[in-house]
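S.K.: What follows is a predicted protein model with its sequence.
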Amino acid sequence: MYVCVCNAIRESELRQVARRSGGDAEAVYATLGKRPNCGSCLDDAEAILFEEREMACEPVYAE
């Protein structure tokens, strides 16, 4: 799914970069070599970054 139509940034790309770098959505866009244009995607991008980083911090329990 595209999160940022202006830059053709997919959700999967944001999730991959969220695991490798910190910062807000604008910083992650910069890591991808892009910058927000209209800005309507930033709230959704922030939510995806937060979710991905939270999942990376959750402990994994073996059953």
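M.R.: That came through, no problem.
S.K.: From now on I want contacts and neighbour counts done on CA atoms only, so please keep to that.
M.R.: OK.
S.K.: now the helices for this protein?
M.R.: 11-20, 25-31, 42-57 (DSSP state H).
S.K.: would you list the ones you listed in a markdown table and tack on mean neighbour count and distance to Val3?
M.R.: Output for these, formatted as a markdown table (neighbours: other C-alpha atoms under 10 Å; distance: least, C-alpha to C-alpha, whole Å):
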| stretch | mean neighbour count | distance to Val3 |
| --- | --- | --- |
| helix 11-20 | 16 | 6 |
| helix 25-31 | 18 | 11 |
| helix 42-57 | 15 | 7 |
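S.K.: Got another one to weigh against that:
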Amino acid sequence: MASYRIYYVGAGGRLRLDRDMDCAGDREAVEKLLDRRADGRAGELWNGGRLVGRFSKLGLFTPAVGS
């Protein structure tokens, strides 16, 4: 299992930690992220110091380059 973090874009465009979660890999982390996301906020998904990707206010996920 790998540790992932979801960050949302908060006031002034700053990222704010929303939650930590353990997943078997990127695919599972993205699925969990999109299943739980229904509040219309944009943000990022991280695995340690590696950006996995970004998600828009509309819930569209864009993988990071090289992910």
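M.R.: That came through, no problem. Every value quoted in this text rests on a predicted model; they were computed, and no experiment measured them.
S.K.: Could you quantify their similarity as a TM-score?
M.R.: With the length set by TM-score structural alignment, normalised by the length of the first structure, the two chains reach a TM-score of 0.31; 40 aligned residues with a C-alpha RMSD of 4.2 Å.
S.K.: And the helices of the first structure: which comes nearest Tyr2 of the first structure?
M.R.: With C-alpha to C-alpha as the criterion, Tyr2 of the first structure lies closest to helix 11-20 of those, at 6.0 Å.
S.K.: contact partners of that closest one?
M.R.: Residues external to helix 11-20 of the first structure that are found in contact with it (C-alpha atoms under 8 Å, 6 or more residues apart in numbering): Met1, Tyr2, Val3, Val28, Thr31, Ala45, Ile48, Leu49, Glu52, Arg53, Ala56.
S.K.: That helix to helix 42-57, inter-axis angle?
M.R.: 50 degrees (axes from the mean of the first three to the mean of the last three C-alpha atoms, to 10 degrees).
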